[in-house]
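[1] Below is the sequence, then the predicted model.
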Amino acid sequence: MSTHSTDKNEVHHHESIAMPETAYDGQVRVHNRHITNEPNPKTQPFDPIANPAPLGLAAFATSSLILGLINAGVLVTFPTMAVGITLGYGAIGQLIAGLAEMRLGNTFGATSFISYSCFFFSYGIMLQPQSGFLADAAAGGLQNVEWAVGLFQLPWAIFSLLMFIGTLRQPMVMRVILGQVFLTFFFGMLGGFLMNPVLTKVGGWFSVTLAITAWYGMAAMLYTPENTYFTLPIGVLHKEE
């Protein structure tokens, strides 16, 4: 799913999560398919708003860390707290970020954040006893539970692969984040279909590293000269002066 000189540099990449490069003057605008420091009155007939990407990445990271630790076997039980974080922060935080990206005209960011918001919403709902998912799955035995989990992650693995391909011209940090999202769902899906706990744990650890990378991306966007004494690199591919 960020940061510095007084030069008016312009960073180009196709419809991506709003992540400004090192030339950040606090007036970053996202419009059409580009990130730029210059407002465009034709595509931005509204007052500027804050960059929503840090919020979306923070919400994604927090929920991914908890779910990753559970799948990796570090937490042997599924605490109720995990459902609260999934719904209260992972889902709502990314939904707000996605709607803000949509208002900015950023199709990629809006699609990414809102879709993964829906994932956390659906995952949290499924884990509620009232939904009947756990009872129905358990009625068919362990194999039925594992297959249900694998089937649930299958379309998300496909979606994440497509989103990862869409980051190939984006900053390196976004490619790493979406790549780890795909690997998390991919190994989780295989672990469910093959009833292999090792593969499930591998997916869990990818979710943990994903959380760390997402927090890094968040920090790279927040650490500007106005806020800190240093900045973080994000690996921008294309820069035009």
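    Now that the structure is in, tell me what you want to look at.
[2] CA only for contacts and neighbour counts going forward, please
    OK.
[3] Could you check how far the closest residue in space to residue 223 that isn't next to it in sequence is from residue 82?
    Sequence neighbours aside, residue 231 is the residue nearest to residue 223 in space, at 5.4 Å (criterion: CA to CA, 6 or more residues apart in numbering). Shown here: residue 231 relative to residue 82, a distance of 32 Å by CA to CA, to the nearest Å.
[4] And residue 95, by the same measure?
    18 Å.
[5] The two: who's more crowded?
    Just comparing residue 95 and residue 82: by other CA atoms under 10 Å the higher neighbour count belongs to residue 95, 24 against 17.
[6] so which strand or helix has the more buried one?
    Using DSSP states H and E, residue 95 maps to helix 92-103.
[7] what does residue 229 give?
    Counting by DSSP H and E, residue 229 is found in no helix or strand.
[8] what about it, how many neighbours?
    8.
[9] how close does it sit to residue 73?
    Distance from residue 229 to residue 73, counting by CA to CA: 38 Å.
[10] Residue 112 contacts residue 97, doesn't it?
    No: Residue 112 is not in contact with residue 97 according to CA atoms under 8 Å; the separation is 9.8 Å.
[11] and residue 165, how many neighbours?
    Using other CA under 10 Å, residue 165 has 12 other residues around it.
[12] show me what contacts it?
    Taking CA atoms under 8 Å, 6 or more residues apart in numbering, we find residue 165 in contact with no residue.
[13] From the contact counts, what lies against the longest helix along the chain?
    For the chain, the helix that runs over the most residues, judged by DSSP state H, is helix 197-222. Judged by 3 or more CA pairs under 8 Å, 6 or more residues apart in numbering; DSSP states H and E, the packing partners of helix 197-222 are helix 53-71, helix 172-193.
[14] For the ones you listed, give me CSV that also has mean neighbour count.
    Formatted as CSV, these follow (neighbours: other CA atoms under 10 Å):
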stretch, mean neighbour count
helix 53-71, 25
helix 172-193, 23
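[15] With distance to residue 137 as new columns, can the ones you listed be given to me in TSV?
    Converted to TSV, the helices and strands packed on helix 197-222 look like this (distance: least, CA to CA, whole Å):
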stretch	distance to residue 137
helix 53-71	18
helix 172-193	13
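[16] Next up, a structure to set beside the first:
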Amino acid sequence: MYICIFFPTPCCAYSLGTTHISCKMRNTDERRAWRLGEEADVPMCDPSNQEPCSAKKDDNGSVERLAAAPAPVEDYRQKLGDPGAVGFVAYGITTVLYNLSNADLFPLNTTTAGIVIAYGGFAQVIAGIMEFVRGNTFPCTIATTFGSFWIATALVWILPHKDTSTPNEYLHEADEAFLGVFFLLWAVFTSVALASSLVMPRAIFFVFVLTLLFFVLQSVAFLSKSALLKRIAGFEGICCGLSALYCGLAMMLNDAHGKTLLPLFPPRRKHNHL
């Protein structure tokens, strides 16, 4: 018969017939589980350093003292908001306004330049930094890279500005062929991003498909100096921006309501039966 003597002190009790040290059971359920030989994860005290431990009764009736599992460490990154919505909304609005000019619907103006630099550029870079803090490599790379793309695009317009006070121009305006190479390299990067997005919701994958098509059309339009292709690329870019805007608004709306109101269509995952 197993008998425990529970001391009124906050810590230890000695079992008769053994030399094992157990600890004080603080309620009836814990003592009952102990008497029935069930495993009990009971906070115990170490006589030497008062560290908590757990214990269980083995088949021979002896008390086995086990080290307690470490307390779970709270991950601060889980408290941070998801910057994905900011990145997609910024990319979507900027892409739509930029391509309104490419489609010859509106002339390129300071409104386009302002949104490209402030929202398409800085906002996406900030979103990428937030993704870096959260430990998300792919969203961090995408947001910071496309944010830098918009800043670079704005600088292409601004840097070769001519002025009467500066007759010697050190930065020449890029010709259309070089801009074709510029967009071609972005198409290469986007193709790799597209392959990486295969595991993501289908709405996000669709954004990368349209983005890749936009860069390819832009590259071919500038290399061939075709105004028609450039206008087609503009209309395609508007569709690309609207799809990205949908993803960003869906993320924001679904997070605010705690349920899916605008679906992103998650990918179908194959079950592993091994």
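    Yep, it's here. Since the model is a prediction, treat every value here as computed from it, not as a measurement.
[17] quick one on the thing from earlier: would you confirm that the residue nearest to residue 223 of structure 1 contacts residue 217?
    No: counting by CA under 8 Å, residue 231 of structure 1 does not reach residue 217; the two are 11.3 Å apart.
[18] okay, these two: which has more neighbours?
    Taking neighbours as other CA under 10 Å, residue 231 of structure 1 and residue 217 compare with residue 217 leading, 27 against 18.
[19] Alignment lookup: the more buried one to structure 2.
    Using TM-score structural alignment, the partner of residue 217 of structure 1 in structure 2 is residue 247.
[20] What does residue 215 of structure 2 correspond to in structure 1?
    Residue-level alignment of residue 215 of structure 2 against structure 1, with TM-score structural alignment as criterion, gives residue 185.
[21] I'd assumed residue 157 was in contact with its match.
    Yes: assessed by CA under 8 Å, residue 185 of structure 1 is found in contact with residue 157 at 4.9 Å.
[22] Give the buried residues for stretch 119-139 of structure 1.
    Neighbour-count burial for stretch 119-139 of structure 1 flags 119, 120, 121, 123, 124, 125, 127, 133, 137 (criterion: 16 or more other CA atoms under 10 Å).
[23] Equivalent analysis for stretch 128-148 of structure 2, please.
    128-132, 134, 139-148.
[24] Provide the aligned range in structure 1 for it.
    Structural correspondence for stretch 128-148 of structure 2: residues 98-118 of structure 1, per TM-score structural alignment.
[25] Now do the end-to-end distance for that stretch.
    Between where stretch 98-118 of structure 1 begins and where it ends, there is a gap of 11 Å, by CA to CA.
[26] Could you check the angle the longest helix of structure 1 makes with helix 53-71?
    In terms of direction (axes from the mean of the first three to the mean of the last three CA atoms, to 10 degrees), helix 197-222 of structure 1 departs from helix 53-71 by 160 degrees.
[27] angle of helix 197-222 of structure 1 against helix 172-193?
    Using the same axes, to 10 degrees: helix 197-222 of structure 1 against helix 172-193 is 160 degrees.
[28] post-alignment, helix 197-222 of structure 1 versus structure 2, mean distance?
    For helix 197-222 of structure 1, the mean distance to aligned residues of structure 2 following superposition is 1.1 Å (mean CA distance after the TM-score superposition for structure 1).
[29] and the aligned partner of residue 233 of structure 1 in structure 2, what does it touch?
    Counting by TM-score structural alignment, residue 233 of structure 1 lines up with residue 263 in structure 2. Residues near residue 263 of structure 2 by CA under 8 Å, 6+ apart: residue 250.
[30] Tell me which residues touch residue 93 of structure 1, please.
    For residue 93 of structure 1, the contacting residues are 55, 56, 59, 117, by CA under 8 Å, 6+ apart.
[31] what do we get in structure 2 for residue 59 of structure 1?
    So, by TM-score structural alignment, residue 59 of structure 1 is matched to residue 90.
[32] ok, now which ones touch its match?
    119, 120, 123, 124, 245.
[33] If you map those onto structure 1, which are still there?
    Retained in structure 1 (both residues aligned by TM-score structural alignment, their matches' CA atoms under 8 Å) from the contacts of residue 90 of structure 2: 119, 120, 123, 124.
[34] Let me know the closest of these to residue 82 of structure 2.
    Within those, the smallest distance to residue 82 of structure 2 is 12.9 Å, found for residue 124 (CA to CA).
[35] And that closest one, how far from residue 99 of structure 2?
    18 Å.
[36] for residue 271 of structure 2, same thing?
    Taking CA to CA, one finds residue 271 of structure 2 at 42 Å from residue 99 of structure 2.
[37] All the strands of the stretch 1-150 of structure 2, residue numbers only.
    Using DSSP state E, counting those that start in this stretch, the strands of the stretch 1-150 of structure 2 run over 4-6, 12-15, 21-23, 40-45, 52-57, 63-67.
[38] out of the ones you listed, nearest to residue 254 of structure 2?
    strand 40-45 (39.4 Å).
[39] okay, now residue 224 of structure 2: neighbour count?
    Applying other CA under 10 Å, I find that residue 224 of structure 2 has 14 neighbouring residues.
[40] Return the residue of structure 1 aligned against it.
    Per TM-score structural alignment, residue 224 of structure 2 is aligned with residue 194.
[41] ok, its match to residue 130 of structure 1 distance?
    Noted for residue 194 of structure 1: a distance of 28 Å to residue 130 of structure 1, by CA to CA.
[42] OK, contacts around residue 246 of structure 2?
    By CA under 8 Å, 6+ apart, residue 246 of structure 2 lies in contact with residue 89.
[43] Show the buried residues in the kept ones among the contacts of residue 90 of structure 2.
    119, 120, 123, 124.
[44] Is it correct that the second one is in contact with residue 150?
    Yes: with contact defined as CA under 8 Å, residue 120 of structure 2 counts as touching residue 150 (5.8 Å).
[45] coming back round to it: which residues touch the match of residue 217 of structure 1?
    The contact partners of residue 247 of structure 2, taken as CA under 8 Å, 6+ apart, are 85, 88, 89, 203, 204, 264.
[46] Tell me which of the residues you listed persist in structure 1.
    Using both residues aligned by TM-score structural alignment, their matches' CA under 8 Å, structure 1 keeps these contacts from those: 85, 88, 203, 204, 264.
[47] nearest spatial neighbour of residue 6 of structure 2, skipping sequence neighbours?
    Distance criterion CA to CA, 6+ apart; nearest residue to residue 6 of structure 2, sequence neighbours excluded, is residue 13 at 4.9 Å.
[48] now swap in residue 117 of structure 1 and tell me
    Among residues not flanking residue 117 of structure 1 along the chain, residue 91 sits closest, at 4.2 Å (CA to CA, 6+ apart).
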